[in-house]
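[1] Predicted structure and sequence below. I'll ask about it afterward.
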Amino acid sequence: MIKLGLTGSIGMGKSTVAAMFADEGVPVFDADAVVHQLQGPGGRILPAIEAHFPGTTGPAGVDRPALGAAVFGRPDEMRALEAIVHPAVREERAAFLNAHADAPLVVLDIPLLFETQGEAQVDKVAVVSAPPEVQRERVLARPGMTEDRFAAILAKQMPDAEKRARADFVIPTGGPQDETRAVVRCVIACLMPQSGG
């Protein structure tokens, strides 16, 4: 099995690219989706989050604005939250890999792959990238996003140029989706040459 780490900064189109891999029949582990599930209604880490951050969870799961307010700009609290979330995500990833043990290729969609030294867990890395103006337009179109929040998120992420330099593959998303899909297919063909592309 080849484990391909898929990463990219905010607004680069990573979710779109992950869906393209899934469309081609490649199992995709979406770390963000798993976090949403773990923190959603009945999520298994809710009790630990509520214990550390009282009043941030309810019947609908984590109250994102409340939890965000509890950790934003507070590194110690952010680390406390990560200490709850990250081990649970690692367990879910192990279960995913176990369930797809026969797959020749799997994609691990990990937003902060380089920032969390996650490249050691994968065989190859694909970085999703778009021009800065495209990224900015996409991100600022999101509900509740502001220039300040965007700047704060970017400050926590490794610069796109550095991610591209460290990647085995760069998947561009600034142009038509057909072009992006063609690159995704090339990456799959490159990693699974026995499939005949």
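    Right, received. Where do you want to start?
[2] From here on, just use CA atoms for contacts and neighbour counts.
    Will do.
[3] any idea which helix is longest in the protein?
    Counting by DSSP state H, the longest helix found in the chain is helix 75-99.
[4] how far is that one from where the chain is centred?
    Chain-centre distance of helix 75-99: 13 Å, with Cα atoms, centre = their mean, to the nearest Å.
[5] Remind me what it packs against, helices and strands.
    Applying 3 or more Cα pairs under 8 Å, 6 or more residues apart in numbering; DSSP states H and E, one finds that helix 75-99 makes contact with helix 31-39, helix 46-52, helix 64-71.
[6] Using JSON lines, lay out those together with mean neighbour count and distance to Gln117.
    As requested, those are exported to JSON lines (neighbours: other Cα atoms under 10 Å; distance: least, Cα to Cα, whole Å):
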{"stretch": "helix 31-39", "mean neighbour count": "16", "distance to Gln117": "15"}
{"stretch": "helix 46-52", "mean neighbour count": "16", "distance to Gln117": "24"}
{"stretch": "helix 64-71", "mean neighbour count": "14", "distance to Gln117": "22"}
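[7] any idea which residue sits dead centre in the protein?
    The centroid of the chain falls nearest to Pro111 when counting by Cα atoms, centre = their mean (3.0 Å).
[8] another structure for you, compare them:
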Amino acid sequence: MSFVLGLTGSIGMGKSTTSRMFADEGVPVWDADAAVHRLYAPGGAAVAPLAEMCPEALVDGGVSREALKAWIARDDTAFRQIERVVHPLVARDRAEFLRAHEADPLVVLDIPLLFETGAEDQVDAIAVVSAPADVQRARVLERGTMSAAQFETILAKQLPDAEKRARADFVIETTSLEGARAAVQDVIRQIRQGQSDA
């Protein structure tokens, strides 16, 4: 049985970069966002059920996230309907990953909304990726993909960073790449040490 480490962190904290660092160390990583992209891509399992509920979401054989956002904006029930389709499919994708890697001593589940979706029950330990609030804000706005108001809206839906840190088994600071990489290596070492002591 693998040791399952949940990796999470608020928007702009450097979670994707940290996730790649675990992969660079040879740890299999399952990415919740990538799973959703697969489900929405042409031929993905979410395409047909979502297209049935929201026909305009079907674009070039896949699901348009922009069309889903537009539907959510005009229909209060849309988000729940999408979740009912997508959550079980994501859970199945995650279960398949865990089965495929059950011989690996350590696997990482990269789940942005780990606490918010109650997924902490499905992992053995939690690593939270964190950076100071001003660094987080600057990173998000530098991307140029959202306004300050959109950033604040997303932030309001996420559990505060301080609370995530308090509930974490490990906190990975991402103010520098070197520091983050050293922290990732330390987390892996601690988990492996714990496994050899068990």
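    Received it, and whenever you're ready, just let me know what you need. Not measured: the values here are computed from a predicted model.
[9] what's downstream of the longest helix of structure 1, the next helix or strand?
    Going down the chain from helix 75-99 of structure 1, the next helix or strand is strand 105-109, by DSSP states H and E.
[10] average offset between whichever helix or strand comes after that next one and structure 2?
    Following strand 105-109 of structure 1 in sequence order, the next helix or strand is strand 124-129 (DSSP H and E). Aligned to structure 2 and superposed, strand 124-129 of structure 1 gives a mean residue distance of 0.3 Å (mean Cα distance after the TM-score superposition for structure 1).
[11] Just the buried residues of the longest helix of structure 1, please?
    For helix 75-99 of structure 1, burial by neighbour count (16 or more other Cα atoms under 10 Å) applies to Leu81, Val85, Ala88, Val89, Glu92, Arg93, Phe96, Leu97.
[12] Test my guess that the residue nearest to the centre of structure 1 contacts Thr7.
    Yes: using Cα atoms under 8 Å, Pro111 of structure 1 makes contact with Thr7 at a distance of 5.0 Å.
[13] can you confirm Thr175 of structure 2 is in a helix?
    No: under DSSP: H, G, I helix; E, B strand; the rest coil, Thr175 of structure 2 falls outside any helix and is assigned coil.
[14] Spatially nearest residue to it (excluding sequence neighbours)?
    Ala131 (5.9 Å; Cα to Cα, 6 or more residues apart in numbering).
[15] Relative to Leu58 of structure 2, how far out is that neighbour?
    38 Å (Cα to Cα, to the nearest Å).
[16] do the same with Pro112 of structure 2
    Taken as Cα to Cα, the span from Pro112 of structure 2 to Leu58 of structure 2 is 25 Å.
[17] can you check Glu116 of structure 2 too?
    For Glu116 of structure 2, the distance to Leu58 of structure 2 - Cα to Cα - is 28 Å.
[18] Who has more neighbours out of the two?
    Ranked by neighbour count (other Cα atoms under 10 Å), Glu116 of structure 2 and Leu58 place Leu58 first, with 20 against 12.
[19] contacting residues for the more buried one?
    Leu58 of structure 2 makes contact with Val47, Ala51, Ser64, according to Cα atoms under 8 Å, 6 or more residues apart in numbering.
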